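Peer 1: Pasting a predicted model and its sequence here:
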Amino acid sequence: MRKKLICVILAALTAASACTGCGISKAERSQNVVYVYNAGEYIDPDLLDQFTEETGIDVVYDEFESNEIMYPKIESGAAVYDVVCPSDYMIEKMIKKDLLQPLDYSKIPNVKNIGDYYIEQSRSFDPEHKYTIPYCWGTVGILYNKTMVSEKVDSWDILWNEKYKNEILMQDSVRDAFMVSLMDLGYSCNSVDHDEIEAATERLKAQKHLVQAYVVDQVRDKMIGNEAAIGVIYSGEALYTQSQNPNLEYVIPKEGTNLWLDCWVMPKNAKNVENGLKFLNFLCDAKVAAKNFEYITYSTPNENARQYVEDEELKNSTTAFPDLTQFHNLETYHYLGDTADKYLNGMWREVKSY
């Protein structure tokens, strides 16, 4: 889930189903509705219409740019949502801060479609599997243009190659940038060791003069347009870029990478609990999940959905559905704690201002 903030009014929905773009206040809430908070461009909007048509429940849909923007709105309670879709490490933080309520899985029977592997992966941040429904998963890797890069690409090291000065795109994200540097040095992406983080910081500083830009979604557009040779990208975005530019190749570096999982959760102050559970059950329907995957191109953990994917290239994509057993050192991000987060953010500011 690495998407830009786009505040849209979904005209096909009822008048009550408008994206506010500034959070849903308690005064604005109504009963026959579900308030959804998700990353931008991270759902097929037609599915929101379909849910309303099938249930009579209006969907008020709001979007966020990053986990770090989402979190304070949930923590403060000023914006009240029924279901939210954060990433692994942020869910771990929300659980520890007592911001979530357990899900009644008996009212989400379609959860049976979620593969056991992804349920087990979610236990790394939701140990008792009480709070989460896996939604999308993927890896972070290197996207490169085969007409601009001649040598074999299998290591994060290429991001420090002087040959590609001003042709490298890095993610403008503290966790992702440090993941690349830490794992390239042989460390865990969840390291809180100051010596290791300082070494990673110095490595990022040494790389900075080679970087064309620190970006988020722009890596997709720039790589499609042949504006850069190499970019750090999320697998779901890589899948889309490859459909638009056949010269692009995606690889998972040999040193390892982040294996991420985004899940739906229910904030503790959610008011429309039953409607929220119905929405989650709807999204876990195999045909719904297949339609959503074809739209957003982020890998679905819904194992029964793949049989309904009509696009054969997507269904059989090794970018979307890699054999993870062939890779080693795939790590899920963990919440590092407030002190470590503050320290890491300070080091990132140091890199950006270098």
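Peer 2: Received, thanks.
Peer 1: Please count neighbours and contacts with C-alpha atoms only from this point.
Peer 2: Will do.
Peer 1: mind listing the helices in the stretch 1-150 of the chain by residue range?
Peer 2: Taking DSSP state H, counting those that start in this stretch as the test, the helices found in the stretch 1-150 of the chain are 45-55, 67-76, 88-96, 116-122.
Peer 1: now those helices in a markdown table, with distance to residue 2?
Peer 2: Shown next, in a markdown table, are the helices of the stretch 1-150 of the chain (distance: least, C-alpha to C-alpha, whole Å):
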| stretch | distance to residue 2 |
| --- | --- |
| helix 45-55 | 17 |
| helix 67-76 | 9 |
| helix 88-96 | 13 |
| helix 116-122 | 18 |
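Peer 1: deepest of those helices, which one?
Peer 2: Greatest average neighbour count among those goes to helix 88-96 (a mean of 21), per mean count of other C-alpha atoms under 10 Å.
Peer 1: And the contacts of the one helix or strand residue 343 maps to?
Peer 2: In the assignment (DSSP states H and E), residue 343 maps to helix 338-352. If you take C-alpha atoms under 8 Å, 6 or more residues apart in numbering as the criterion, helix 338-352 is touched by 174, 192, 197, 198, 201, 204, 205, 208.
Peer 1: take a look at this one as well, against the first:
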Amino acid sequence: MQRRSFLVTASSFALSQLLVGCGGRNQETLKVSLLNGSIPGQVVGKFRKSLQGGVNLNFSAVAQLKSSYKNLQTWHSRINGKKDEGWLSSLPFGPWRPLPVADLVTLGDYWLAAAIEQQLIQPLDVSEIKEWSNLDRKWQELVKRNDKGLADSKGKIWAAPYRWGSTVIVYNRDKFKDFDWKPQDWKDLWRPELRSRVSLLNQSREAIGLTLKKIGKSYNTQKLSEVPQLESELRALNKQVKLYSSDRYIEPLIIGDTWIGVGWSSDVLPLIARYPQLTVVIPSSGTALWADLWVHPTNKNTNKTNLFYKWIDFCLQKDIAKQISLLTKTNSPINLKISADDISQPLNKILTDNSSTLEKSEFLLPLPKEAAQEYDSLFAKIKS
């Protein structure tokens, strides 16, 4: 259930199979590699109907965002004349047939800087995207980077966001019946009642970041050694943690082994209807944000179609953006008018009231190598 590692479902498999090859061989083709579960099948169907003339659509789903990033690396290697390496190249039942290069790929903002620096993707021409102006400046700035992948107000546009979410607190409401308080912010994770009852994401940027937020600092603080109380706060938090996991933090909450956890909204929100004892809150002091983006792979041999711009533009239309948001239970980078009647009550506050979340929260921006190593080193030290 990890947000960065979605499981492939039967419905998504069926979607990819139905849409591959819709059209003749001589027709213009659009190849899109998307994150499984991030685009509803109805949306792809509407896009196909909106196109004039015959177009061959090839939409395929990948199970993990990390797989998308690895595909970009593989395609780039082939373009530069490097042979495929690894066990797949020596399979006994014949040569491995690599995935064709896609025109558009889902990539998480976490991988954007590396993809730019390694020249795995190429900039977008936003003049081809009619709906681009509907994006708030915050989203335009997120994908405006220099050639090293770092934020730059004068940089190029390297991606188009189509949905976003946040790191949230999720707790088992049954375990808090006898308390006169309910979890609202990061500081609640340190309460003595929760000793050995917390599940925490097994990622240094998330664990250290929420601790920095608790003491009034930024998620993107670079010199951790200059925050004197940080290590003691982390040690105190470590005593509260029963489980560090980025993909199995929901199960312990459901069975009551842990009472409260930290997770990604796209993991948690789809489960609320099935497990009504779970409650989700966005920490009042702010949290970490993530975004799923469309990127255009670098490919010297690609067909020269610009159909992918039509797809990006389609996803940013308000009625389509609303459908993506509601059906995938994520937020939209487009300012939408979503009423309480559109969403079940437990999800209402998470998906409709976004302004305060955005104002107080931060994206996990790329850090200099030394700073990233300091995060990992401190996290390992605390857990040991």
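Peer 2: Happy to help now that I have it. Source: prediction; values computed, not measured.
Peer 1: so what number do they get for TM-score?
Peer 2: Put the two chains on top of each other and the TM-score (TM-score structural alignment, normalised by the length of the first structure) is 0.77; 339 aligned residues with a C-alpha RMSD of 3.7 Å.
Peer 1: And the helices of the stretch 1-150 of the first structure: which comes nearest residue 332 of the first structure?
Peer 2: Nearest to residue 332 of the first structure among these is helix 88-96 (7.3 Å), distances taken as C-alpha to C-alpha.
Peer 1: what is the orientation angle of the closest one with helix 67-76?
Peer 2: For helix 88-96 of the first structure against helix 67-76, the angle between stretch directions is 10 degrees (axes from the mean of the first three to the mean of the last three C-alpha atoms, to 10 degrees).
Peer 1: hmm, back to that, in the helix holding residue 343 of the first structure, which residues are buried?
Peer 2: Buried positions in helix 338-352 of the first structure, judged by neighbour count with 16 or more other C-alpha atoms under 10 Å: 344, 347, 348, 351.
Peer 1: quick check, residue 250 of the first structure in a strand?
Peer 2: Yes. The assignment for residue 250 of the first structure is a strand, going by DSSP: H, G, I helix; E, B strand; the rest coil.
Peer 1: aligned partner of it in the second structure?
Peer 2: Aligned counterpart of residue 250 of the first structure in the second structure: residue 280 (TM-score structural alignment).
Peer 1: Then residue 177 of the first structure?
Peer 2: Using TM-score structural alignment, the equivalent of residue 177 of the first structure in the second structure is residue 207.
Peer 1: Now do the nearest residue to the match of residue 250 of the first structure once chain neighbours are set aside against residue 144 of the second structure, distance only.
Peer 2: Leaving out its chain neighbours, the residue that sits closest to residue 280 of the second structure by C-alpha to C-alpha, 6 or more residues apart in numbering is residue 170, at 4.4 Å. Using C-alpha to C-alpha, to the nearest Å, residue 170 of the second structure is found at 32 Å from residue 144 of the second structure.
Peer 1: who has more neighbours, these two?
Peer 2: residue 170 (26 against 20; other C-alpha atoms under 10 Å).
Peer 1: give the contact list for the equivalent of that one over in the first structure.
Peer 2: Residue pairing (TM-score structural alignment): residue 170 of the second structure is matched to residue 143 of the first structure. Residue 143 of the first structure makes contact with 230, 231, 232, 233, 238, 248, 249, 250, 251, according to C-alpha under 8 Å, 6+ apart.
Peer 1: Would you check how far apart residue 265 of the first structure and residue 56 of the first structure are?
Peer 2: On the measure of C-alpha to C-alpha, residue 265 of the first structure and residue 56 of the first structure end up 22 Å apart.
Peer 1: higher neighbour count, these two?
Peer 2: Legend: neighbour count by other C-alpha under 10 Å for residue 265 of the first structure and residue 56, higher for residue 265 (27 against 12).
Peer 1: For the alignment partner in the second structure of the more buried one, give its distance to residue 111 of the second structure.
Peer 2: Correspondence of residue 265 of the first structure to the second structure, assessed by TM-score structural alignment: residue 295. From residue 295 of the second structure across to residue 111 of the second structure, the span is 11 Å (C-alpha to C-alpha).
Peer 1: cool, and residue 5 of the second structure?
Peer 2: Note on residue 5 of the second structure: its distance to residue 111 of the second structure, by C-alpha to C-alpha, is 14 Å.
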